[in-house]
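>>> Only the shape, not the letters, is given here:
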C-alpha cells in the first residue's frame, strides 16, 4: 500500500513512518494540513493516517473534504483528542477507525490490516512457490522448514507487483513504478538486484525471466 501519514509531532511521526515502512508499505509524511492536501492532489494513496490537531488547521477538515468529493479512501484518525464527542465527530465525518495517542504500534498495524481487508486494499492471493508459502496481506512468508522469510519493503513491493499479475508477464518499467513509490532513486539495474534478492530468499526458480519482456512468478506457483 501507499500510505499518507499526516502528523506534526516529529518523534511520533518518525516512529510511525518507520514501523509502517517496515511492514512493506510506502509512506509519505506530511507535517501540516497544506502539505497533506498537496500530497493528496499529487499522488494516489491507499490509506491516510490522520492527526486532527495540525499547526495550520484541523485534520478533520481534510477528512471532510475527501468525503465531500466522494473519495472513499480509508482514513484512520490518530489523535490526542480522547473525548467521546471527538471520536463521534471523527467517525461521523467518515473516518474508518480512531486511535488515541499514545499510539501502540502493534495495535496500529492490526488496525491497518483490518481496514485493508475491509476495503480489499492490497488484497493479493496467498500462494505457494516451491515449498515457500507467501501470505501478502499478512506480510508473512514461511519456508518449508517453518522458518520465517523476511523481506524488505522494496522486496515486498516487487513481489506484490508480480503476484498481482500472477499468470502474466510484468515489465521492468512496471516493477520500477512500484519502487518509485518509496521515493528512492531507481537505477538501471535496480529491478535486477531485487529480483535476484527474491530468488535467493524464495528459491532460484520462484521468478522467471522472460528475456526482452520482463518477469513473472513461476508457473508452478499455486
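Sure thing, it's come through. Because the structure is a prediction, the values reported are computed rather than measured.

>>> CA only for contacts and neighbour counts going forward, please
Fine.

>>> So in this protein, which helix runs the longest?
Longest helix in the chain by number of residues, with DSSP state H as the criterion: helix 105-119.

>>> what packs against that one?
Counting contacts by 3 or more C-alpha pairs under 8 Å, 6 or more residues apart in numbering; DSSP states H and E, helix 105-119 packs against helix 10-22.

>>> What helices and strands are in contact with whatever helix or strand comes next after the helix it packs on?
Going down the chain from helix 10-22, the next helix or strand is strand 26-30, by DSSP states H and E. Strand 26-30 is packed against strand 2-6, helix 10-22, with contacts defined by 3+ C-alpha pairs under 8 Å, 6+ apart.

>>> For residue 78, which residues are in contact?
49-52, 98-101, 103 (C-alpha atoms under 8 Å, 6 or more residues apart in numbering).

>>> out of the residues you listed, which one sits closest to residue 188?
Set against residue 188, the nearest of the contacts of residue 78 by C-alpha to C-alpha is residue 49 (33.0 Å).

>>> before we go on, here's another structure to hold up against the first:
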C-alpha cells in the first residue's frame, strides 16, 4: 500500500515512517499543506494520513480541495485539536477517521486496517479483475485462471498499479514510485527484475515494454493457461 503522510512535526513523522514501513508499506512524507494538495492532484495513493495544522495550507483545506477535485482516497486526520467541533468539521469535510495526538502507533495501525477494510466494502470487493487476472488487494493473492500465488510486496505493488490502468502506459518513474515512493537509491535494474518475475506469472505478452517509456498491461493477452507460480 502506498501512503502519503502529511505531518510537519519531523520527529513524529520519522517515527511514523519507520513504523509504517515495517508493515511493507511505501510511505511518502510531506510537511507542507500546499505540496500535499499538489501531490494528491497528481499522484495515486491508497491512504492519506493528514495533520491539520500545516504550513501554507491547513489540513482541512487540503482535504476539502482533494474531495472537490473528485479524489476519494481514504484520509485519516491526525491533530492535537481536541474539540468536538473540530472533529465533526474534519469528518464533514470528507475524512474517513480521526485520531487525536498523542496516540499509540498500534491504534493508528488499527485505524488504517479499519479504513482500508471499509474502502473494500464500499466498492463491494477487495479484488481487481482484468481479463483472466484476479488480484486480491487484501491478501496479495494473484489468480490466473485456476492457478494462484501470493505475490511478494514489490510484485504486488507493480501489478496492482498496472491492473488499475489496463491498456495504459505506466512510466518507469510512476512504477518506481509505487515501490519506493519519492526516495531514490533503488538499483537501476530493480524494476526490470520485478517485471521479469511478474511475466513468469502472468505471461510475457501480458506486460509489454514500451521502449524508452515504460510498460503496459495487455488484458487481451492473458489466458487461463498462463502459469502463476
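Thanks, I have the structure now. Every value quoted in this text rests on a predicted model; they were computed, and no experiment measured them.

>>> among the helices and strands packed on strand 26-30 of structure 1, which is the most enclosed?
strand 2-6 (a mean of 23; mean count of other C-alpha atoms under 10 Å).

>>> related to what we said a few turns ago, report the buried residues of the longest helix of structure 1.
For helix 105-119 of structure 1, a neighbour-count test (16 or more other C-alpha atoms under 10 Å) marks 108, 111-113, 115-116 as buried.

>>> What of stretch 167-178 of structure 2?
167, 169-170, 174-178.

>>> same question, stretch 156-164 of structure 1
Applying 16+ other C-alpha under 10 Å to stretch 156-164 of structure 1 flags 156-163 as buried.

>>> for the helix or strand that contains residue 158 of structure 1, packing partners?
Per DSSP H and E: residue 158 of structure 1 is located in helix 153-164. In terms of contacts (3+ C-alpha pairs under 8 Å, 6+ apart), helix 153-164 of structure 1 is packed against helix 172-180, helix 190-202, strand 214-217.

>>> re earlier: out of the contacts of residue 78 of structure 1, which one sits closest to residue 210 of structure 1?
For these, the nearest to residue 210 of structure 1 is residue 49 (38.8 Å; C-alpha to C-alpha).

>>> gap between the host helix or strand of that closest one and the chain center?
Assigned by DSSP H and E, residue 49 of structure 1 falls within strand 47-50. Distance, stretch centre to chain centre, for strand 47-50 of structure 1: 11 Å (C-alpha atoms, centre = their mean, to the nearest Å).

>>> for stretch 112-125 of structure 1, same thing?
10 Å.

>>> what's the first-to-last distance across that stretch?
Distance between the two ends of stretch 112-125 of structure 1: 18 Å, counting by C-alpha to C-alpha, to the nearest Å.

>>> before we move on, back to that, other SSEs contacting the strand holding residue 49 of structure 1?
Against strand 47-50 of structure 1 (3+ C-alpha pairs under 8 Å, 6+ apart) you get strand 2-6, strand 75-79.

>>> after the last one comes which helix or strand?
Secondary structure here is assigned by DSSP H and E; on that basis, the next helix or strand after strand 75-79 of structure 1 toward the C-terminus is helix 84-92.

>>> List of residues touching that following helix?
60, 77, 81, 97-98.

>>> after that helix comes which helix or strand?
Counting by DSSP H and E, what follows helix 84-92 of structure 1 is strand 97-100.

>>> compared with structure 2, how much does that following strand deviate?
With mean C-alpha distance after the TM-score superposition for structure 1, strand 97-100 of structure 1 departs from structure 2 by a mean of 1.8 Å once superposed.

>>> buried sites along that strand?
Buried, per 16+ other C-alpha under 10 Å, within strand 97-100 of structure 1: 97-99.

>>> Tell me which residues touch residue 151 of structure 2, please.
Applying C-alpha under 8 Å, 6+ apart to residue 151 of structure 2 gives the contacts 140-142.
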